[in-house]
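Student: sequence and predicted model, in that order:
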Amino acid sequence: MLDAQDAAVDRVRRIARGEEGTRRVGCVSLLAYDYPARLLRLTADRLPGLRLDLHQGTDTAVADLVRGGELDLGFVRVPVPRAGGAAGGAGGGTGEDDLVIRPGYASERIVAALPATRPLARADSIDLGELRDEPFVLPGARVLPGLAERAVAACREAGLEPRERARCDDLTSALAHTATGLAGTLAPEGLRHFSPPGIGYVPFRAPSHQLTPTVAAIHRPTPDPAIPRVLALLDGRAEVSSAASPGV
């Protein structure tokens, strides 16, 4: 009886230290194949008593779930969407809506996704301005605010006003337009590995900084004790103690 009680008390203590139990991690769907997979492996090796349940969604959905306490940790593109879907801060501290934002966990390259029948789809690289005669499918500002702002800003920097054919709330829908030959879009390069046939992915020459978004980790100001531990693993640092502050 005493052994069972001791084991139960020890387990409660391990959970309180962030060494055991289940934590919920959210990320943008496309990014789940990159560093979240590495985080799952590191956690299984270094913190075998800790289980990470992975949730995938848009930047806005993941950020809102972290705010609401339904996720313990999220990975989203910078700028982090504020509550209500507007693009927010780039990070390095506590954001305007009290999310702690830790930038620099990954970066993406945004490329042109074009119908394969277009001559430009077969180019090794292009300038963004070469797309001025192409119809565009643009990401919706409500669900994909950061990507939407970046796409429009990059086009305007290149002296290009996108010829908008449609707006979509997710990249899969945008690629459906592209695969059928109706319009091109700007999309993360990693989508080439998961997209339907009929699409050519073409990088930009000397791309704007708008087209190389970074990914930040986000959590609430007083995170579960496991969160500093798993972020330390991803950072390649020694496992932090349970007494460490969230900003360490």
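Tutor: Received, thanks. Note that this is a predicted model, so its numbers are computed, not measured.

Student: CA atoms for contacts and neighbours, from now on please.
Tutor: Will do.

Student: mind checking how far residue 186 is from residue 230?
Tutor: Per CA to CA, to the nearest Å, residue 186 is found 32 Å from residue 230.

Student: what's the answer for residue 167, then?
Tutor: Relative to residue 230, and taking CA to CA, residue 167 is found at 37 Å.

Student: among those two, which residue is more densely surrounded?
Tutor: residue 230 (25 against 16; other CA atoms under 10 Å).

Student: now the more buried one. Nearest residue, chain neighbours left out?
Tutor: residue 43 (6.7 Å; CA to CA, 6 or more residues apart in numbering).

Student: in what helix or strand does the one you found lie?
Tutor: Residue 43 is located in helix 35-46, with elements delineated by DSSP states H and E.

Student: list the buried residues in the longest helix anywhere in the chain.
Tutor: Looking across the chain with DSSP state H, the single longest helix is helix 2-16. Using 16 or more other CA atoms under 10 Å as the test for burial, helix 2-16 gives 11, 14, 15.

Student: here comes the other one, which I'd like you to weigh against the first:
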Amino acid sequence: MELHEATTADQLISLQADRIDIGFIVLPINPEATVEVTPIHLDRWVAAVPDSHPLANQDTITLFDLHDEPWILFPGRYGPGIYERIIAACEEANFVPRVTQRVRLMQTALGLVAGGVGVAIVPHLLTSMRPIGVRFIELSGPGTPIPYDIALVSTNITNPLRDSLIEIAKSAFFKNANAVIYGGS
């Protein structure tokens, strides 16, 4: 078995080209994708602000509270479905985010937040990383919660390795007290 890092979009392309057997993706994806989708974890997005930010002392903020801030966000081509979900949530909160920095990885976004470059929204799952200089804040109000769904994707061919990996992934997420597991367990 080999592991490769890839975006949701790249994994779907690789699956359809038969270059990989299985992938971890973020939903939603294009409903026309010819892959088997097994949802395994439902999470939510939270705000990430520099610990010196005026909002850093709040336990909960609205998405609109971030409307004047410089945003750090990934380009839509890396995860078109979730990108559209984030933009729609902002529009529901009556603003369009002012994206000043685009990043590929959430960890990079957190580093830039710690450096004071801007704010980001990240999956709650990442709060356990506890990066120095970053404060995570729950989001409420219009546009929230913004779902963050993780799934395994594979071809429709029966594969015992895939089935085992699905069970291991469900078990791993089940141990996380903040996780919601799909498909039983």
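Tutor: Looks like it came in fine. Everything numeric here is computed off the predicted structure, so don't read it as measured data.

Student: care to give me the TM-score?
Tutor: The TM-score (TM-score structural alignment, normalised by the length of structure 2) is 0.78; 171 aligned residues with a CA RMSD of 2.5 Å.

Student: about what we covered before: contact partners for the residue nearest to residue 230 of structure 1?
Tutor: 50, 51, 230, 233 (CA atoms under 8 Å, 6 or more residues apart in numbering).

Student: next: residue 74 of structure 1.
Tutor: 25, 26, 27, 62, 63, 66, 217, 218, 219.

Student: so of the residues you listed, which ones are in helices?
Tutor: 62, 63, 66.

Student: closest to residue 192 of structure 1 among those?
Tutor: residue 62 (23.2 Å; CA to CA).

Student: what's around the closest residue in space to the closest one that isn't next to it in sequence, how many residues?
Tutor: When the adjacent residues along the chain are set aside, residue 62 of structure 1 lies closest to residue 26, with 5.7 Å between them (CA to CA, 6+ apart). For residue 26 of structure 1, the neighbour count with other CA under 10 Å is 29.

Student: so where do the strands sit in structure 2?
Tutor: Ranges of strands in structure 2, per DSSP state E, are 22-27, 36-50, 60-62, 70-73, 98-102, 120-123, 134-140, 147-154.

Student: wait, which of those strands is closest to residue 85 of structure 2?
Tutor: Comparing those by CA to CA, strand 147-154 comes nearest, at 8.3 Å.

Student: which residue range of structure 1 does the closest one align onto?
Tutor: Mapped onto structure 1 using TM-score structural alignment, strand 147-154 of structure 2 covers residues 212-219.

Student: for the matching stretch, which residues meet the burial criterion?
Tutor: Buried, per 16+ other CA under 10 Å, within stretch 212-219 of structure 1: 213, 214, 215, 216, 217, 218, 219.

Student: that one: how far from the chain's middle?
Tutor: 6 Å (CA atoms, centre = their mean, to the nearest Å).

Student: cool, and stretch 111-129 of structure 2?
Tutor: Using CA atoms, centre = their mean, the offset of stretch 111-129 of structure 2 from its chain centre is 12 Å.

Student: residues contacting the alignment partner in structure 1 of residue 128 of structure 2?
Tutor: Taking TM-score structural alignment, residue 128 of structure 2 has residue 193 as its aligned residue in structure 1. By CA under 8 Å, 6+ apart, the contact set of residue 193 of structure 1 is empty.

Student: check the gap between residue 193 of structure 1 and residue 35 of structure 1 for me.
Tutor: Using CA to CA, which is the criterion applied here, residue 193 of structure 1 is 16 Å from residue 35 of structure 1.

Student: can I get the contacts of residue 43 of structure 1 in a markdown table with distance to residue 103 of structure 1?
Tutor: As requested, the contacts of residue 43 of structure 1 are exported to a markdown table (distance: CA to CA, whole Å):
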| residue | distance to residue 103 of structure 1 |
| --- | --- |
| 50 | 24 |
| 51 | 24 |
| 230 | 15 |
| 233 | 15 |
